[in-house]
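>>> test case, fold it:
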Amino acid sequence: MVIFSVTKFEEGAWIVVVITPIMLWVITKISKHYDSVGKQLKFDLTEPIPSTDTVIIIPVAGINKVIVSPISYAKSLTTNVVAFYVAFSPEDAKKMEERWDEWNPGVRLVVVTSRYRTLIKPLIEFIERIDHHYKHQKKLTVLLPEFITHKWWHRLLHNQSSFRIRTLLLNRKDVVVSTVPFHLKD
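Prediction:
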């Protein structure tokens, strides 16, 4: 077999000599992955489901119809609901607080002023402060309001902040990220 592999290498034996071991290695890795996932997902039916209290954070960009549904949904799940707003100036912060108090949805508003007009960093810092405050005793959920558009190219115009927030938070084990859709008509 060695002599055959060497003499016929250029005529196609390289496929058997090179590709077959690589395929066997890949198949073995895939099998080990599935075994590992199976072990991690195995559940003992006698184990009780742990109950944890939840804090829900809703990033808001202002007061509009898009945030009504997430706030209503969050309030149906827990009383620990916080709306999080990033203002770009102290005047903007004051105006939002006044409008929020006038509307009064029964949810606490936290306003942070971002000097550099960034949304993500203040939200991540706020999540870390809440997580540190509760010392991992409560589950954190970030509920993202999101537009659902009818035309594919409209999606490029909306939800970019939500996409970035979701991308950053999905890798964190201590945060659940969920979306509440708002369907636009056109």
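>>> only C-alpha atoms from now on, for both contacts and neighbour counts.
Will do.
>>> residue nearest the middle of the chain, spatially speaking?
By CA atoms, centre = their mean, the chain has its centre lying nearest to Arg166, at 3.2 Å.
>>> list the contacts of that residue.
By CA atoms under 8 Å, 6 or more residues apart in numbering, the contact set of Arg166 is Val177.
>>> distance of it from Thr7?
56 Å (CA to CA, to the nearest Å).
>>> kindly report the same for Asp92.
78 Å.
>>> higher neighbour count, those two?
Asp92 (14 against 11; other CA atoms under 10 Å).
>>> now name the helix or strand holding the more buried one.
Using DSSP states H and E, the element containing Asp92 is helix 90-103.
>>> mind listing what's buried in the next helix or strand after that helix?
Using DSSP H and E, the helix or strand that follows helix 90-103 in sequence is strand 108-113. For strand 108-113, the buried set under the neighbour-count rule, 16 or more other CA atoms under 10 Å, comprises Leu109, Val111, Val112, Thr113.
>>> I'd like the structure of this one too, to check against the first:
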Amino acid sequence: MAVLFVMMKTVRVHYRRSESALAVAEDAELIQPAYNHAIVLVSHVNQPTMFALGYAELIRPDRITALSVASDDLEIRRLKAEWERHRINVPLTVLESPYREITRPVLDYLHRLRHRYPHDAVTIVIPEFVVQHWWQQLLHNQSALRLKTRLHFEPGVVVASVPYQLRPHDALARPPR
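Modelled structure (predicted):
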């Protein structure tokens, strides 16, 4: 009973401290970063990537960069060739990670950018495809989920998941302009 009491008291203190930290002062102003850098994570040139690039342009950041992590030179050359073949007008940065580790290279790149521009915001745009059945989701996007979880703890970073619904024989319909 005593342990339960201490736990509940600790939870109550946590909620009070959180409420105090989140409160807005009477003379508060909007918090606005100097600039917004959008980084679109890219693994392949595919429909989800194109949709995420379009979304990144839609939010009108000051700078857009596509960022990919590749494990070898052949993979890097293939991605760059696809990028050029599709004439994508966003600069592509490819980081090499020989052990197929994605999170650490992305975080290192992000830390360098935040160090260079400490008063700017960074929006990480993560393309994700959504499959038809829940069990199919277990087969995809696990690295994106781990990366998103880690990015939520980075100051000055906004994580935007851009879902692309994957349906057989179904193209992304463009709205009329």
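>>> what's the matching range in the second structure for the helix holding Asp92 of the first structure?
Aligned using TM-score structural alignment, helix 90-103 of the first structure spans residues 73-86 in the second structure.
>>> ok, residues contacting the matching stretch?
Stretch 73-86 of the second structure has contacts (CA under 8 Å, 6+ apart) with His44, Val45, Ala70, Leu92, Val94.
>>> quick one: Arg172 of the first structure from Pro48 of the first structure, how far?
24 Å.
>>> which of these two has more neighbours?
Between Arg172 of the first structure and Pro48, counted using other CA under 10 Å, Arg172 has the larger neighbour count: 10 against 7.
>>> alignment lookup: that one to the second structure.
Using TM-score structural alignment, Arg172 of the first structure sits opposite Glu154 in the second structure.
>>> shouldn't that match be within a helix?
No - read with DSSP: H, G, I helix; E, B strand; the rest coil, Glu154 of the second structure is coil and lies in no helix.
>>> what's the mean deviation for stretch 4-20 of the second structure versus the first structure?
For stretch 4-20 of the second structure, the mean deviation from the first structure after alignment is 2.0 Å (mean CA distance after the TM-score superposition for the first structure).
>>> around Val3 of the second structure, how many other residues sit close by?
Residues near Val3 of the second structure, counting by other CA under 10 Å: 8.
>>> again but with Tyr35 of the second structure, I slipped
Neighbours of Tyr35 of the second structure under the rule other CA under 10 Å: 14.
>>> which other residues reach the biggest helix by length in the second structure?
Longest helix in the second structure, counting residues (DSSP state H): helix 2-22. Under the contact criterion CA under 8 Å, 6+ apart, helix 2-22 of the second structure has no outside partners.
>>> following element in sequence after it, please.
By DSSP H and E, the next helix or strand past helix 2-22 of the second structure is strand 36-42.
>>> quick one: that next one aligns where in the first structure?
With TM-score structural alignment as the criterion, strand 36-42 of the second structure aligns to 54-60.
>>> mean per-residue distance, that stretch versus the second structure.
When the second structure is superposed, stretch 54-60 of the first structure averages 1.1 Å from its matched positions, counting by mean CA distance after the TM-score superposition for the first structure.
>>> so how far is Ser20 of the second structure from the match of Arg172 of the first structure?
Distance of Glu154 of the second structure to Ser20 of the second structure, computed by CA to CA: 21 Å.
>>> Val157 of the second structure too?
23 Å.
>>> so between the two, which is more surrounded?
Taking neighbours as other CA under 10 Å, Val157 of the second structure and Ser20 compare with Val157 leading, 19 against 10.
>>> contact partners for that one?
Val157 of the second structure touches Ala121, Val122, Thr123, Ile124, Leu151, counting by CA under 8 Å, 6+ apart.
>>> which of these sits closest to Pro33 of the second structure?
Here the nearest of those to Pro33 of the second structure, counting by CA to CA, is Ala121; it sits at 5.7 Å.
>>> so what corresponds to the closest one in the first structure?
Using TM-score structural alignment, Ala121 of the second structure lines up with Lys139 in the first structure.
>>> surely that match touches Pro50?
No - the criterion here is CA atoms under 8 Å, and Lys139 of the first structure misses it with Pro50 at 11.3 Å.
>>> which one of these two has more residues nearby?
Remark: of Lys139 of the first structure and Pro50, Lys139 carries more neighbours, 17 against 5, as counted by other CA under 10 Å.
>>> so the more buried one, which state does it fall into?
Under three-state DSSP, Lys139 of the first structure comes out as strand.
>>> ok, now how distant is the nearest residue to it once chain neighbours are set aside from Leu144 of the first structure?
Nearest non-adjacent residue to Lys139 of the first structure, counting by CA to CA, 6 or more residues apart in numbering: Thr54, 4.6 Å away. Distance of Thr54 of the first structure to Leu144 of the first structure, given as CA to CA: 16 Å.
>>> do the same with Leu156 of the first structure
17 Å.
>>> again with Phe84 of the first structure
From Phe84 of the first structure over to Leu144 of the first structure the distance is 11 Å, taken as CA to CA.
>>> perfect, I'm done here.
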